[in-house]
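*Asks:* This is the structure alone, sequence omitted:
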């Protein structure tokens, strides 16, 4: 029931590429997220796989074996200076342990799994180091771009 209500709230506030004024996020949405190819049956994993390809990820942080199995690229898995991070659920301690750089993207799955995960997600969005988030309901992309103003986008897929 919580996820159904969360999805309805999401749909009321979400937009498509026309509601995005940031060139970086507009390109990410139109050239990556809205790309027609389907790489995985799970919508969240589909976003992850498209993003890894779009950002040409070389180093990644994840403990998820399924993700490692589906990623075809030659990626070095580490937790230092990562291009891409993956969290199965919002976890502030793990999120803060990731050694990111300006162009790092962290994808957090299951942000609306329950009230607690949504609350942790809200805390992550408020962190000073987080500048841009792209919430697609199934998960969210988090960016640390210093040259960008702090913004939070809700994008319908």
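*Replies:* Everything's here; your move. Since the model is a prediction, treat every value here as computed from it, not as a measurement.
*Asks:* contacts and neighbour counts: CA atoms only from here.
*Replies:* Noted.
*Asks:* wait, what's in contact with the residue most central in space within the chain?
*Replies:* Against the mean C-alpha coordinate of the chain, by Cα atoms, centre = their mean, the closest residue is residue 141 at 1.8 Å. If a contact means Cα atoms under 8 Å, 6 or more residues apart in numbering, then residue 141 has 105-108, 133-135 as its contacts.
*Asks:* second one coming, line it up with the first:
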């Protein structure tokens, strides 16, 4: 926790809003998407989806393949507490919806479904997209699948699998215009997924890495990603790291309050 406080203070010191951005591409993204304050009808769906989980006091046995939890001391967890403490926040879900709506990716991959709070934001952002979401824990995935069915999200493909198994079966040329990485908050796993999925990128690809300041090793992974030759633009919003591979773009790194 102390590490995150120090990192956040440093982020605030270095961060800018739209007035400090001189890239037309990033300026448009920040002003038209990040800072879009208009109410959206989809926000009500996101709220209802979250509220049904917050009312669910049933417990499940969670299988955790990642870096563990700083909140839960046991793998037996109440669904409402997972939604409250481990799921994407309402503000971030709305931003993820806006990013998806802004770029309109047709093929989306989410690494780490949890209860599907982020998944439905991706789905609402482009209902015509195909969303493949991966979850290693069968019990957690089951709750998400029930929620998707209840709210009639028909463009979501839920895969219950360890991530490595999925990548080993996935064609390296299968392009995903947007990938949301939220499955394993360790440096080794993050960089491994990054390298495995690099062959799929195009000029329009958007990658979003969750919790880039979660630990010193996640920050180290983020710094390595930023310097990769294929990466042209990155945006650090503290919670997320956005990565772009635009060949025509000068290599730049932005720290933006979102």
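*Replies:* That came through fine. These numbers were taken from a predicted model, which means no experiment stands behind them.
*Asks:* TM value for the aligned chains?
*Replies:* Overlay of the two chains. TM-score (TM-score structural alignment, normalised by the length of structure 1): 0.91; 157 aligned residues with a Cα RMSD of 1.8 Å.
*Asks:* all helices of structure 1, in order?
*Replies:* 2-13, 23-28, 43-54, 65-70, 92-97, 115-126 (DSSP state H).
*Asks:* Map residue 34 of structure 1 onto structure 2.
*Replies:* Aligning on TM-score structural alignment places residue 34 of structure 1 opposite residue 35 in structure 2.
*Asks:* Would you agree that match is in contact with residue 256?
*Replies:* No - using Cα atoms under 8 Å, residue 35 of structure 2 is not in contact with residue 256; the gap is 10.9 Å.
*Asks:* These two: which has the busier surroundings?
*Replies:* With neighbours defined as other Cα atoms under 10 Å, residue 35 of structure 2 and residue 256 compare such that residue 256 has more, 21 against 15.
*Asks:* The more buried one pairs with which position in structure 1?
*Replies:* In structure 1, residue 256 of structure 2 lines up with residue 155, judged by TM-score structural alignment.
*Asks:* Next: residue 112 of structure 2.
*Replies:* Aligning on TM-score structural alignment places residue 112 of structure 2 opposite residue 64 in structure 1.
*Asks:* Contacts only, for its match.
*Replies:* With Cα under 8 Å, 6+ apart, residue 64 of structure 1 has these contacts: 86, 88.
*Asks:* And residue 54 of structure 1, by the same measure?
*Replies:* By Cα under 8 Å, 6+ apart, the contact list for residue 54 of structure 1 reads residue 32.
*Asks:* returning to what we had before: most tightly packed of the helices of structure 1?
*Replies:* Using mean count of other Cα atoms under 10 Å, the stretch among these with the largest mean neighbour count is helix 43-54, at a mean of 19.
*Asks:* buried residues in the longest strand seen in structure 1?
*Replies:* Using DSSP state E to define each element, structure 1 has its longest strand at strand 100-109. For strand 100-109 of structure 1, the neighbour count (16 or more other Cα atoms under 10 Å) marks 100-101, 104-109 as buried.
*Asks:* What is the corresponding segment of structure 2 for that strand?
*Replies:* Using TM-score structural alignment, strand 100-109 of structure 1 lines up with residues 201-210 of structure 2.
*Asks:* For that stretch, measure first residue to last.
*Replies:* End-to-end distance of stretch 201-210 of structure 2 (Cα to Cα, to the nearest Å): 19 Å.
*Asks:* tell me the strands in the stretch 1-150 of structure 2, going along the chain?
*Replies:* Applying DSSP state E, counting those that start in this stretch to the stretch 1-150 of structure 2 gives strands spanning 59-61, 76-78, 107-111, 130-135.
*Asks:* so how far is stretch 120-135 of structure 1 off the chain centroid?
*Replies:* Here the centre of stretch 120-135 of structure 1 is set off from its chain's centre by 11 Å, with Cα atoms, centre = their mean, to the nearest Å.
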